[in-house]
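*Asks:* Got a sequence here, can you model it:
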Amino acid sequence: MCRRETARWLREQGFDARHLRDEDLQRLPDEEIFAKAIAEGRVVVTHDLDFGEIGALTRGRKASVIVFRLHNPRQPQLIERLSSVLSDSTEALRQGAVVIVEDARHRIRPLPIGAKR
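*Replies:* The predicted model follows:
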């Protein structure tokens, strides 16, 4: 789970972002978090690699995940990378994708895994 500041920054950028702690849901199992995201049409933003695996199993349901794999996960670095990723992957996220964000690059995998766009 990312920090509340990330959700706040996303809202400042015009995204309808929510943090699980804002709804007292921080202890939900991954599968339930993902189901909630699908039901609400949200993108899961996380450091938890399990969400990429769950995203691969959506079986065509509209869902997206941004997974951070940063050496420096501090908020300024995370926001800098997130800003760059969003400018490049917004359409893929709308259609359903897993975006893996690393320090120097990011990869977009359409869902379901193996789908061509």
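*Asks:* contacts and neighbour counts: CA atoms only from here.
*Replies:* OK.
*Asks:* I'd like the distance from whichever helix in the chain runs longest to the chain centre, please.
*Replies:* Ordering each helix of the chain by length in residues (DSSP state H) puts helix 75-95 first. Helix 75-95 sits 9 Å away from the centroid of its parent chain (C-alpha atoms, centre = their mean, to the nearest Å).
*Asks:* and for comparison, fold this next one:
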Amino acid sequence: MKAALKFLVDVGVGKNVEGWLRSQGFDTTALRDIDPRMADQDAQKLASTEGRIVITMDKDFGELVYRLQQKHVGVLLLRMNDAHKDEKLTAIKSILSQYGDQLNNSFSTFRNGKLRIRK
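*Replies:* Predicted coordinates:
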């Protein structure tokens, strides 16, 4: 699974998630290291070009995928606006262990402890 999954982590997700993904051997790029102010559309294009799943807390990615039909490799939207960094990390660990093989080419939304995956 690890070799197949590559991630682009949006700024709001947090450094601890980025660090954990890297420590687990996932090919991970953080927007904060490239351009923290990069437009969502540009971030989505970058992720698609590099074969990366976007991990974000920004609902605008839904508009890019559904309304604007922007090409993507996958989006994992964390609807956890007031979550502590440890809560986000716990969610990512759980999602990847249970559903990692289903994230490619899907738009997944995590909210209230549940993951919805749309292909």
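*Asks:* returning to that earlier point: who are the packing partners of the helix or strand following the longest helix of structure 1?
*Replies:* Remark: after helix 75-95 of structure 1, the chain's next helix or strand is strand 97-102, criterion DSSP states H and E. If contacts are counted by 3 or more C-alpha pairs under 8 Å, 6 or more residues apart in numbering; DSSP states H and E, strand 97-102 of structure 1 sits against helix 50-56, strand 64-69, helix 75-95, strand 106-110.
*Asks:* In CSV: those, plus distance to residue 29 of structure 1.
*Replies:* As requested, those are exported to CSV (distance: least, C-alpha to C-alpha, whole Å):
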stretch, distance to residue 29 of structure 1
helix 50-56, 11
strand 64-69, 16
helix 75-95, 22
strand 106-110, 23
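*Asks:* For residue 3 of structure 1, find the nearest of these.
*Replies:* Residue 3 of structure 1 lies closest to helix 75-95 among these, at 8.1 Å (C-alpha to C-alpha).
*Asks:* quick one: contacts of the closest one?
*Replies:* Here helix 75-95 of structure 1 makes contact (C-alpha atoms under 8 Å, 6 or more residues apart in numbering) with 5-6, 9, 43, 62-65, 68, 70, 72, 99, 101, 103, 106, 108, 110.
*Asks:* picking that back up, tell me which of the helices and strands packed on strand 97-102 of structure 1 sits nearest to residue 19 of structure 1.
*Replies:* Checking those against residue 19 of structure 1 by C-alpha to C-alpha gives strand 64-69 as the closest, at 14.1 Å.
*Asks:* Go ahead and measure how far that closest one is from the middle of the chain.
*Replies:* With C-alpha atoms, centre = their mean, you get 4 Å for strand 64-69 of structure 1.
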